[in-house]
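[1] fold the following for me, if possible:
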Amino acid sequence: MVTVGVSFFPTVFSSIFHRERPYQAVKFNSGRIPSIAPRFAMSIDRVSEEKQKERQSGWKEYLEQAKEFIDADGGLPRWFSPLECGLRLDNSPLMLFLPGIDGVGIGLISHHQKLGRIFDLWCLHIPVADRTSFTDLVKLVEQTVRSEYQRSPNRPIYLVGESLGACLALAVAARNPNIDLVLILANPATSFSRSNLELLTPLLDALPGSLSPALPNILSLTAGGPLKTVFDNIIEGLPLLNSAREPIVDFTTFSSALHVLADILPKETLLWKLKMLKSASAYADSRLYAIKAQSLILCSGNDQLLPSQQEGQRLLQLLPKCELRKFNESGHFLFLEGDIDLVWVIKGTSYYRRGKYHDYVSDFIPPTPDEAKKAIEQYSLINNITSSVMFSTLEDGKIVKGLAGITSEGPVLLVGNHMLLALDVAPFLSKFYTERDIVVRAMAHPLFFRRKKSGKLPEVSFFDSLRVMGAFPVLSSNLFNLLSSKSHILLYPGGLREGFHRKGEEYKLFWPEQSEFVRMAARFGAKIIPFGAVGEDDLGQVVIDYDDLVKIPYFKSEIESLTNEIEQLRTGANGEVANQQVHLPGILPKVPGRFYFYFGKPIETEGRKQELMDKKKSQELYFEVKSEVERCIAYLKEKRESDPYRSILSRLLYQATHGPTSDIPTFEI
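    Here you go, the predicted model:
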C-alpha cells in the first residue's frame, strides 16, 4: 500500500489513486494504535474539544474541502481515510461511510476528529463523472466488508449511510446477513418513491444545456431578499416548479458557494444520481426482510427532500434490532448541521461496541468535557431549581461540605436511597463530575435502555444523556465487571419501588431482605459509601398515589399498560421491593426547596472476602449499610431546618447580590 498525501484501498473497481496534486484533506492511517485505557475517575482530552466548540456548521468545511476533490477528480470509486483521524482506541471497529447523492465522501467532515478516536474510519468517494451502477457499488462495498470481516471476524463493521448511502448500506446488509454489521442510516432514500424528488428528473430533462452555468448565478442570490421574491414568482407560475419547490429550497440553504455544488452535481450527474436513487430505493426496499444487522435510524423532521420521519417509523417496524432517533428541527443534510454530534448519538444509544455484544465496561468511553457539559445542561432545570449541596465524611470522621471525603481510587460503591421519580440522579452525577471530575456509573432500571413494546412511557432517547454519562442496566454481571474495573458505581437497592413510592413514604427504604451487593463488593475490596438524600418533599407533595389510582378502573388499566412496557426485575423477590408498578402519582407543587446529599464514612471490605462469604456476616454488614443510610437521611432532615437558603427565593436573592455563579451557603456543620 502506498501513501502519497492520500491513500485509497484497492477494490475490484479501483486501484491506488495517483495525482500530480494529491488531496490535502485525507490520508490513510496505517497500523494499529496503542490502546488508551478508559479511566472512570477522570475526564480525557480537554484540549482537542476546543476545535469542536468553534464548529457552528459543517457546510463551510464541506464546501472548502469538496473543491480539493473536484479539482483532482477522476477515476473510479475508492476509499480514503480522513487526515483528521489521528490516534484511536485499540481494537477500534471499522466504520465505512457511504455518501449521499453528492458522492464526495466528506459528509462526516464535522465528525472526523471525534469519530477517528474510536473508529477506523474509511469514506467512499464517487467521482463526479463516474457512472458505476448501484448494483456495482453494492458489490464494491460488499467486497470491502467481506475482506475486512475475514481479517477481524470478532469485530463489528459499521456502515454509516445517508440518503443514497443508506440504501447502499441496507443492500449490503441484506446480502450479508451472517456478517456482524451495525447500520447507522440518516434519512434513508428508501422513501424516494413517496417524495417530490421524482419530479426533478423530468424538470432537469426539460432544462436546456448544462445546469452548471445557470444554477450558481440564479441561486447565489438567495442569501438576500430579491431572488427569493423572483424565485417565488417563477415557481408560483409554473406548476411543475411549484411541485418541486421544497427540494429546491432545501438546496438554497448553502447558496454561498453554489458554484461548488454545481461542479459536484452538474446536470448530467444529477440526472444519473436521481435515476440511481430510484433504483437504489427499490432494490433496498425489496430486501429489507433479509436484514439481520443491528440498525439505528436517524431521521430529520424538517427534511424537504424526503419524508424521512415517516420512513424512519416504517423501517423501525420492519428491521430487527432497530432503534430510531428523531431530529425534529434538522434538514436533509443531517451530518452537516452544527448541533448534530454523531459520536454523542452512538454513545447515547449504547451502539458503540468492539465485540459481538456491547459491554458496558470495556466499550464505555468516558464523556469528553463537551459531552459532559451538554449532558449537564440538559439537567440544568432540576439542577438550578434544587441547588444541590453535598456533604462527605473524611477518614477521621469529620463531616465537610463538598466531596473531599470521596476517594478517587476505586472500586467504590455508593449506596443510598432513591427520591421520588429518580429526581436525585441528575444532580448526583452532575456534582460528582463538576466538583471531582469523577464519572459515576449509575446502575439503572432497564426502562432507561429498552422497552418490551412501545407505549406511553417517554421514548428511550429521553435518557440518552444518562447513558453518555455512564448509566448501565441492572445486571449482576455488569456490577461484577464494573467493580473489577475499579469504577465508582451508584446503586439504589430500593429500585423502582422507592422511585415510585406512596403518600407518606418519603425517605422510607424498600430494600430486599437479602444482601445483594455486599459479598460482590468484598470480592474486589470495594469501599462501600452509604449516603442519604433529602429534598423531594420541598418540591412537591404526593396527593394521589398508586393505592388511589388502582381504585379507578381507567387508571388501573393505564398502570397495567405502562408496567407491561418494561422488563420486570426481582420477580422472584418477596415483599414490597418486588412491587414494580409504573405509575405517575398526582403531585401538588411547592415553592422549590433544596436537595441535600450526605455521604457517610466509607466501609472497607478490603481483606474481608472470606469473612463475608459467610451468609450471616454479609447480612450483618448489609444491615449496617442500611442503618447508616437511614442515619444520613435523619441527619439531613434535622440540619436542613437551619439552612437559611433552603427556599429558592432566598437563594435567588443571594445570587442577585453575590452573582449568579456564586456558591450558596447552607447550614453550619
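[2] make it CA atoms for all contacts and neighbour counts henceforth
    Will do.
[3] pretty sure Phe472 sits against Val440.
    No: shown here, Phe472 and Val440 do not form a contact pair, counting by Cα atoms under 8 Å, at 10.5 Å.
[4] helix, strand or coil for Leu159?
    Under DSSP: H, G, I helix; E, B strand; the rest coil, the three-state class of Leu159 is strand.
[5] which ones are touching it?
    Met95, Leu96, Phe97, Leu98, Ala169, Leu181, Val182, Leu183, Ile184 (Cα atoms under 8 Å, 6 or more residues apart in numbering).
[6] before we compare anything, build this one as well:
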Amino acid sequence: MADTVAVVVTTGSLPIFRPNISPANGRLKLKTVKFSVSLSLTSRRSEQKPTATSVSEDGLFEKKHEPETVPKRYGDSEIEQRLSLKDYFQLSKDLIRSDGGPPRWFSPLECGSRLNNSPLLLFLPGIDGAGLGLILHHERLGEIFDIWCLHIPVMDRTPFTDLVKLVERTVKSENYRSPNRPIYLVGESLGGCLALAVAALNPDIDLILILANPATCFGKSQLQPLIPILAVMPEQLHLSLPYVLSLMTGDPLRMMRATVEKGLTPLQTVEELSQGVVALSSYLSVLADILPRETLLWKLQMLKSASEFANSRLHAVKAQTLVLSSGRDQLLPSLEESERLRWALPNCQIRKFNDSGHFLFLEDGVDLVTIIKGASFYRRARWLDYVSDYFPPDPSEFKRIYEPYRWMETATCPVMLSTLESGKIVRGFEGIPSEGPVVFVGYHMLLGLELVPLVSHFWLERNIVLRGIAHPMMFMKLREGKLPDLSSYDTFRVMGAVPVSGVNFFRLLSSKSHVLLYPGGMREALHRKGEEYKLFWPEQSEFVRMAARFGAKIIPFGVVGEDDFGQVFLDYDDLMKIPYFKAEIEDLTEEAVKLRTDIDGDVGNQDVHLPIVLPKLPGRFYFFFGKPIETEGRKQELRSREKAHELYMEVKSEVESCIAYLKEKRENDPYRSIFPRLIYQATHGFDSEVPTFEL
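    Predicted structure coming up:
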C-alpha cells in the first residue's frame, strides 16, 4: 500500500488517530490513542513503524521523505467508517484539550494514500481555528492531494499578520521543493482572508485559491456589533453565544430535509434525525469550549483586521480563484461578496449554494472533490491537462450527478443497439470494444438531448467513460454577459468532457480513451425546421488520420427520437427576423469562443442561440452503433488525403445508414409511446427492460 503520511504536532498530551490496518485486506479502522510527542509522523504501511521528526520554532514541521510506491487508483478505497458532523464535534473536543502552543500544521490520518505527484493542499480554518473543517472530505481529498491543515489553539493569540507569515513560509518552502506543482489554499471565513493575503504577497508562485464564504465582507457582518458588546459582557452571559454561533453549521431544517431525501426506511430516518439533533445540541458546548469569551473577542477583532488587510491587497492577487458562497449564511453576506470578488479578481469563478449555511464544508451533500473537478480546478502541473489530470467519477459521485436526470430515462426509455464483428445486430453494448482507443462518431440531436442517456448507459452498463469533445464555451467565456454561467456545465466536465482541439484529441487517443465526437457540432444540435436527422459535416476529414495514427477503432452511430420529444417552433432564421432576439444572439455570439472561422457556409462558425421548441408527449430514443471500422495498420495508407477522405465519407454514410435503420424500425415498436411503456413497467416492475421492435 502506498504511503499516507499523517502528522500531529503538539506540545503536550493530545489524542490522535493512528491507523490499525488489517494485513489481509488493507482496510483502515480508526482507533483513538493517547500520544505525547513533539511530532508524530505515521506511515500507513502494515510493515513499517512510525517515524518522527522535530518541530521548528515557528511551528512548522519538516517531513522525512521516503521512496514513493505505486498509489491506489482514485476512487478505489472502501470506506469502512465514514466521518460525519458528529465526528467533527468529537475531534474538536479532542484537539482543544491540548495545553496550547503555537499554530501548527497537521495531516489527517484518514486522508488515505494519494496519487503520485499530488499537489499540496493547505487548509486554512475559519473562526473556530480547529483545522477540522474538511473532515467530511478528508477521505476523498486525500486520494488526490497532500493535505496539511492549520490548527490554531484556543488560547493562541498570534496576530493575523504573523499567521500570514507562517503560511507564506510554508508556501515558499514547498514551492522551492516542488516548483512545477501548484499549491492549493483552501480557506473558509477567516482562512479565506488568509489565503488572499498570502496570494497577494506571492504573485509569482503558482497558487490556486478555494475560498468558502470568505470574511472579506466582515464590515457588513452581523458579528461586527458583537465586538464592543463582548468587551463589556459579564462572563455568565457568554453561555448564550454558542447558540447564536451554531448558525454557522447551516440550516437545521435543511439538514433534516437532506436526511429525509436519502430514501431511508422510516426507522432509519428517525434514528438519523435523532442522532443529528443530539450532535447539534452537543455542538453548543463544543463551541463554548472552542470560543470562550476572550477567544471569541480576539477572533472577531482578527476578522476585522484580516478583512481590511486582504481587501487592501486584492489588486495584487493573480492566483486562480474559486469562491464558494452560501445563500443562507447567517453571519456574512456571502452571495453578494462572491459577486464582488469575481469582478475584483482577474482569474475568479464562483459557485453558489443557495440552501447552505456558513460552514459549507460541514453540510451533507456538499462534495469538495466534485466541486473542484466540475470547475476544472484540479491540476498537478502549471497548466491543466484535460486528460492526465482527469479522474472518472466514483459510484457515489456518479449517483449524485445522475439522480437529477433520471426523469430522462423514464421519459425516453432508450433502446441501445450495437453490431458484432460478424455483422449481427444485438441489443446492448456487446459490440462495443472494452479497450480503447475508440472514437464514436455520430449525429448530434436537437439540443444534444441524447447526451445524458448515452453517457450514463455507457458508464452504468460497461463502466466506460465517454470523453466528449465539447464546444469551448463550456469551459471559458471571452467576457461576462448573457451566456450561461460556467457552473451550468460542471456536470459535463465531471463526466469527462474536454474542449475541442487537436491537442486534446491527440492526448485522448494516446491514453486509449473512448472518445465521443460530433463532426456536425453546434450547427447540427441547433438545426433549423425540417432539418431533423440531416448531417452538417465539414468537407475535411478532420479526425480520420489522427485515429489512424493510434490505430483507433471508429464506431459510427445514429440516434433518433428528437421528433417524438419536441418540435422546433422558432429556429435561427425566425429569431434573426425579430429585433430583440437578433440583438440577443449577437451578444451571445460575441461572448463565445469562435470555431471553424476558416470555413464558410452552414458548417462554419455557428451563432450562439437557443431555438424555441414546443414539447411533445415523449416518444422513445433509439441508438444504433454500427460495426467498428479498423484503422490499425492503415497509418501510411491514410496519410493520403484521398484515402482519408474516402474513409471519412464511409463513416458519414454509415451514420446516415444507422439513422435510416432506426427511423424504419421504430415504426414497428409497440412501446414507442410513453403510455404502453408505463403500463408494461407497472406490470413487470419499473426496473425491467421494456421490449422493442424485433431485430
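[7] tally of neighbours for Gln606 of structure 2?
    For Gln606 of structure 2, the count of nearby residues is 18 (other Cα atoms under 10 Å).
[8] tell me which helix or strand the equivalent of Ala282 of structure 1 over in structure 2 sits in.
    Using TM-score structural alignment, the equivalent of Ala282 of structure 1 in structure 2 is Glu308. Assessed by DSSP states H and E, Glu308 of structure 2 sits inside helix 293-311.
[9] Ile79 of structure 2 too?
    Judged by DSSP H and E, Ile79 of structure 2 forms part of no helix or strand.
[10] compute the number of surrounding residues for it.
    Applying other Cα under 10 Å, we find 14 residues neighbouring Ile79 of structure 2.
[11] for Ser300 of structure 1, same thing?
    24.
[12] Pro188 of structure 1 maps to what in structure 2?
    Match for Pro188 of structure 1 (TM-score structural alignment): Pro214.
[13] residue contacts, the aligned residue in structure 2 for Val550 of structure 1?
    Using TM-score structural alignment, the partner of Val550 of structure 1 in structure 2 is Met576. Counting by Cα under 8 Å, 6+ apart, Met576 of structure 2 touches Lys582, Ile585.
[14] could you measure Met576 of structure 2 against Ala583 of structure 2, distance?
    As judged by Cα to Cα, to the nearest Å, Met576 of structure 2 and Ala583 of structure 2 stand 8 Å apart.
[15] mind giving me a markdown table with the contacts of Leu159 of structure 1 and columns for distance to Asp359 of structure 1 and neighbour count?
    Listed next are the contacts of Leu159 of structure 1 as a markdown table, based on distance: Cα to Cα, whole Å; neighbours: other Cα atoms under 10 Å:
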| residue | distance to Asp359 of structure 1 | neighbour count |
| --- | --- | --- |
| Met95 | 19 | 22 |
| Leu96 | 22 | 25 |
| Phe97 | 24 | 27 |
| Leu98 | 27 | 31 |
| Ala169 | 25 | 28 |
| Leu181 | 17 | 25 |
| Val182 | 15 | 24 |
| Leu183 | 18 | 24 |
| Ile184 | 19 | 27 |
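[16] of these, which belong to strands?
    In this view, the contacts of Leu159 of structure 1 that belong to strands under DSSP state E are Met95, Leu96, Phe97, Leu98, Leu181, Val182, Leu183, Ile184.
[17] for Arg293 of structure 2, see how far away the residue of structure 2 positioned farthest from its centre is.
    Going by Cα atoms, centre = their mean, the residue of structure 2 most distant from its centre is Pro234, 46.5 Å out. Pro234 of structure 2 is 9 Å from Arg293 of structure 2, where distance means Cα to Cα.
[18] what's the answer for Ala525 of structure 2, then?
    Taken as Cα to Cα, the span from Ala525 of structure 2 to Arg293 of structure 2 is 61 Å.
[19] ok, now Gly530 of structure 2?
    In terms of Cα to Cα, Gly530 of structure 2 sits 72 Å off from Arg293 of structure 2.
[20] before we move on, what about Lys72 of structure 2?
    Per Cα to Cα, Lys72 of structure 2 is found 46 Å from Arg293 of structure 2.
[21] which one's more surrounded, the two?
    More neighbours surround Arg293 than the other of Lys72 of structure 2 and Arg293, with 21 against 16 (other Cα under 10 Å).
[22] what lines up with the more buried one in structure 1?
    In structure 1, Arg293 of structure 2 lands on Lys267 (TM-score structural alignment).
[23] contacting residues for that match?
    Neighbouring residues of Lys267 of structure 1 by Cα under 8 Å, 6+ apart: Leu204, Ser210, Leu211, Ser212.
[24] ok, these in structure 2: which stay?
    Of those, the ones still in contact in structure 2 (both residues aligned by TM-score structural alignment, their matches' Cα atoms under 8 Å) are Leu204, Ser212.
[25] any idea what Gln309 of structure 1 aligns with in structure 2?
    Matched by TM-score structural alignment, Gln309 of structure 1 corresponds to Leu335 in structure 2.
[26] surely its match is in contact with Arg342?
    No: applying Cα under 8 Å, one finds Leu335 of structure 2 not in contact with Arg342, separated by 10.9 Å.
[27] more neighbours, these two?
    Counted by other Cα under 10 Å, Leu335 of structure 2 and Arg342 do not tie: Leu335 has more neighbours, with 21 against 16.
[28] got the contact list for stretch 455-471 of structure 2?
    392, 402, 429, 434, 495-500, 505, 508, 513-518, 521-522.
[29] same question for stretch 349-362 of structure 2.
    Here stretch 349-362 of structure 2 makes contact (Cα under 8 Å, 6+ apart) with 85, 133-137, 188, 212-213, 247-251, 254, 321-332, 335, 338-339, 342, 363, 366-368, 487.
[30] just the buried ones from these?
    Neighbour-count burial (16 or more other Cα atoms under 10 Å) applied to the contacts of stretch 349-362 of structure 2 gives 85, 133-137, 188, 212-213, 247-251, 321-332, 335, 338, 342, 363, 367-368, 487.
[31] take those and keep only those in helices.
    Leu85, Leu335, Ser338, Arg342, Leu368 (DSSP state H).
[32] tell me the centre residue of structure 2?
    Geometric centre of structure 2, nearest residue: Thr370, 2.5 Å, by Cα atoms, centre = their mean.
[33] quick one: the strand or helix carrying that one to structure 1 mean distance?
    For Thr370 of structure 2, the host element (DSSP H and E) is helix 368-374. Following superposition, helix 368-374 of structure 2 is found to deviate from structure 1 by 0.3 Å on average (mean Cα distance after the TM-score superposition for structure 1).
[34] hmm, back to that, now, the contacts of stretch 455-471 of structure 2 that are in helices?
    Those of the contacts of stretch 455-471 of structure 2 mapping onto helices are Tyr402, Phe505, Leu508, Gly521, Met522, per DSSP H.
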